[in-house]
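Chemist: My questions are about this predicted structure, shown below with the sequence.
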Amino acid sequence: MTRATTHAEIDAAAPSSDVAFTPAVKEIQARRGSRGSYARMEARGGWATTVAPDLAAFIAEQTSVFLATANAEGQPYIQHRGGPAGFLRVLDDRTLGFADFRGNRQYITLGNLAENPRAHLFLIDYAHRRRIKIWGRARVVEDDPALLDRLRMPGDPTPVEQAILFEIEAWDANCPQHIPQRFEAADVAAALAARDARIAALEAMLAQRA
C-alpha cells in the first residue's frame, strides 16, 4: 500500500522561496513573464535559509530594522526597532535576536505574535543601497535572564522588558534599484571632521613653507 505524503514532507520538499511565492504570486509571475527565472532558482532549492558570513556582517552593521507581524485575522503591522550597530544579534545560523525595551506600551507586536508567529524582518542600508528581506517565525521571551543579558548592549543600563527571537525560514537580497542614497549623521560628521583635519594639516604645511 502506498504511504500518504505528510504535510511536513511536502513542506520539506518545497523550495524555501515558497514562503513568499504562493500560487497566486506564481500565477502573476507567469502572466508577466518572470516565472521562468524564478522557477530555475526554485529548482536549486530557493532562497538561502541560514546565516551566511556576508549576511552576518550586514546584520552586525545595522542600526535599524523593521519587524512585520500580523494578527490572527491577517491585519499587518510594522514596528521599527533601532540601536547601536550590533543590537540585532546572530545567535546561531538560523536564529536572530534583540533586546526589546519598553516603548509606548501598545504591545501590538507582542499580541500579534501571541496569535500568529509568522514574521518578517526588513533591513536596509541606505548608504550602500542594499536591502535584505528575511522570512520566518518570531517569539517573545520574558523569563530568561541570561538571554536578556546576552542581548543587552554593553554599558546600556536600560531595563530589558523582553527579548524577540526570530527563526529564519528564508532570506533574499534585493537589487539597489530605487533605494535613495542616505548617510548616517555620525558618518557624515566623521567624514567632515576628517576633511577639516586634512585641510588644517595642509594649511600648516603651507604656512611652514611661506
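Modeler: Arrived safely.
Chemist: okay, CA-based contacts and neighbour counts for the rest of this
Modeler: Fine.
Chemist: Remind me which helix or strand Ala68 belongs to.
Modeler: strand 64-70 (DSSP states H and E).
Chemist: Ile199 too?
Modeler: Assigned by DSSP H and E, Ile199 falls within helix 185-209.
Chemist: Identify the residues contacting Cys175.
Modeler: 130-131 (Cα atoms under 8 Å, 6 or more residues apart in numbering).
Chemist: quick one: it from Arg129, how far?
Modeler: Distance of Cys175 to Arg129, given as Cα to Cα, to the nearest Å: 8 Å.
Chemist: And Leu91, by the same measure?
Modeler: Relative to Arg129, and taking Cα to Cα, Leu91 is found at 26 Å.
Chemist: then this one, side by side with the first:
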Amino acid sequence: MNTSAIRYSSDIAFTPTVKAMQTQLGSRDLYARMETQRGFGTDLTADVSAFIEAQRSVFLATANADGQPYIQHRGGPAGFLRVLDARTIAFADFIGNQQYITLGNLTDNPKAYLFLIDYARRRRIKIWGEARVEEDAALVQRLMPAGYKARAERAIRFTVTAWDSNCPQHIPQRFEAPDVKAALDERDERIREMETAAQRREARVRELEAEVARLREFARG
C-alpha cells in the first residue's frame, strides 16, 4: 500500500479488500469506530518503547520484489532492540546462517513488519513500517549489547509507520528460563532468610529459658 494514500493509520493493514471482508463477516462497524476514535498508534509511546527494549526475541517480516513473504527470527539479550526515537527502532544484525534473504528483500522492497510477543505477560505488539540496512560501524557498535558474544557487520534501522497491540486471548503463558531461574533463586533466598530467622528465634528462646531457670534457682536460694 502507498502510505501517502493512508487516511487512517490502520489503513496500512485494512486495505479496501480487508474492509470489504470485514463488512461481509460482520466486524466492519467495530473497526470503523476504532479508526475514527483512536486508530493504530503512529508514535511509539513510553510504554511500548519499554516493552520493545525488554524483549529478547522478535520476528521480522519482509517480502521480495514479487511479494513473496519471509519471516526471520532475531534474538539477543534484553536491550538488543533499541528505540532511537518515537518512530525509529534499530538493532545490530548478528551474523547467522548467511542466507541474506532479509537483506536481499530489503534491497528490493523496504516494506517490513515486526511482531513481538511476551508469553509471560501474554502481550503482543505489531509494528508496520520500512527498514533499511546500514553499514555504519559506529551505529553497529552503539547497538551491540554489552558483553554479548556475537558478531555484527551491519545494523537494521526500522522506521515505524503504525503499531497496534493485540488482546491476550489464545496466547499461552510461558516463561523464559533465566526468569524462572531468577524467581527460584529469589524463593530459595527467602527460604534461607526465614530459616536463619527461625534459628535465631529458637536460640533466643533457649537463652530466655536458661535465664528463667537461673532466676528460679536464684529465687530458691
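Modeler: Sure thing, it's come through. What you are looking at is a predicted structure, and each value in this text was computed from that prediction instead of being measured.
Chemist: I am assuming Leu139 of structure 2 contacts Ala155, so please confirm or correct that.
Modeler: Yes - the criterion here is Cα atoms under 8 Å, and Leu139 of structure 2 meets it with Ala155 at 7.1 Å.
Chemist: These two: who's more crowded?
Modeler: Of the pair Leu139 of structure 2 and Ala155, Ala155 is the one with more neighbours under other Cα atoms under 10 Å, namely 24 against 17.
Chemist: ok so that one is a strand residue?
Modeler: Yes - assessed with DSSP: H, G, I helix; E, B strand; the rest coil, Ala155 of structure 2 lies in a strand.
Chemist: mind listing what it touches?
Modeler: 90-93, 133-136, 139-140, 143.
Chemist: who's in contact with the counterpart of Gly136 of structure 1 in structure 2?
Modeler: Mapped onto structure 2 by TM-score structural alignment, Gly136 of structure 1 lines up with Gly129. Counting by Cα under 8 Å, 6+ apart, Gly129 of structure 2 makes contact with 111-113, 158-162.
Chemist: ok, now Leu84 of structure 2?
Modeler: By Cα under 8 Å, 6+ apart, the neighbours of Leu84 of structure 2 are Ala90.
Chemist: distance of the counterpart of it in structure 1 from Leu202 of structure 1?
Modeler: Aligning on TM-score structural alignment places Leu84 of structure 2 opposite Leu91 in structure 1. Here Leu91 of structure 1 is placed at a distance of 47 Å from Leu202 of structure 1 (Cα to Cα).
Chemist: re earlier: the strand holding Ala68 of structure 1 aligns to what range in structure 2?
Modeler: By TM-score structural alignment, strand 64-70 of structure 1 lines up with residues 57-63 in structure 2.
Chemist: mind listing what the closest residue to Ala63 of structure 2 other than its chain neighbours touches?
Modeler: Once flanking residues are discounted, Ala63 of structure 2 sits nearest to Pro69: 4.1 Å by Cα to Cα, 6 or more residues apart in numbering. By Cα under 8 Å, 6+ apart, the contact set of Pro69 of structure 2 is 61-63.
Chemist: can you pick the most crowded of those?
Modeler: Thr62 (24 neighbours).
Chemist: Wait, that one touches Tyr70, no?
Modeler: Yes - at 5.4 Å, Thr62 of structure 2 counts as touching Tyr70 under the criterion of Cα under 8 Å.
Chemist: looking at this, Phe115 of structure 2 is in a strand?
Modeler: Yes - looking at Phe115 of structure 2 with three-state DSSP, it is inside a strand.
Chemist: residues in contact with it?
Modeler: Residues in contact with Phe115 of structure 2 (Cα under 8 Å, 6+ apart) are 58-60, 124-127.
Chemist: Mark which of the residues you listed are buried, thanks.
Modeler: Buried members of these, scored by 16 or more other Cα atoms under 10 Å, are 58, 60, 124-127.
Chemist: got the contact list for the closest residue to Asp92 of structure 1 other than its chain neighbours?
Modeler: Take Asp92 of structure 1 and drop its neighbours on the chain: the residue closest to it by Cα to Cα, 6+ apart is Val51, 7.8 Å away. Applying Cα under 8 Å, 6+ apart, we find Val51 of structure 1 in contact with 90, 92-94.
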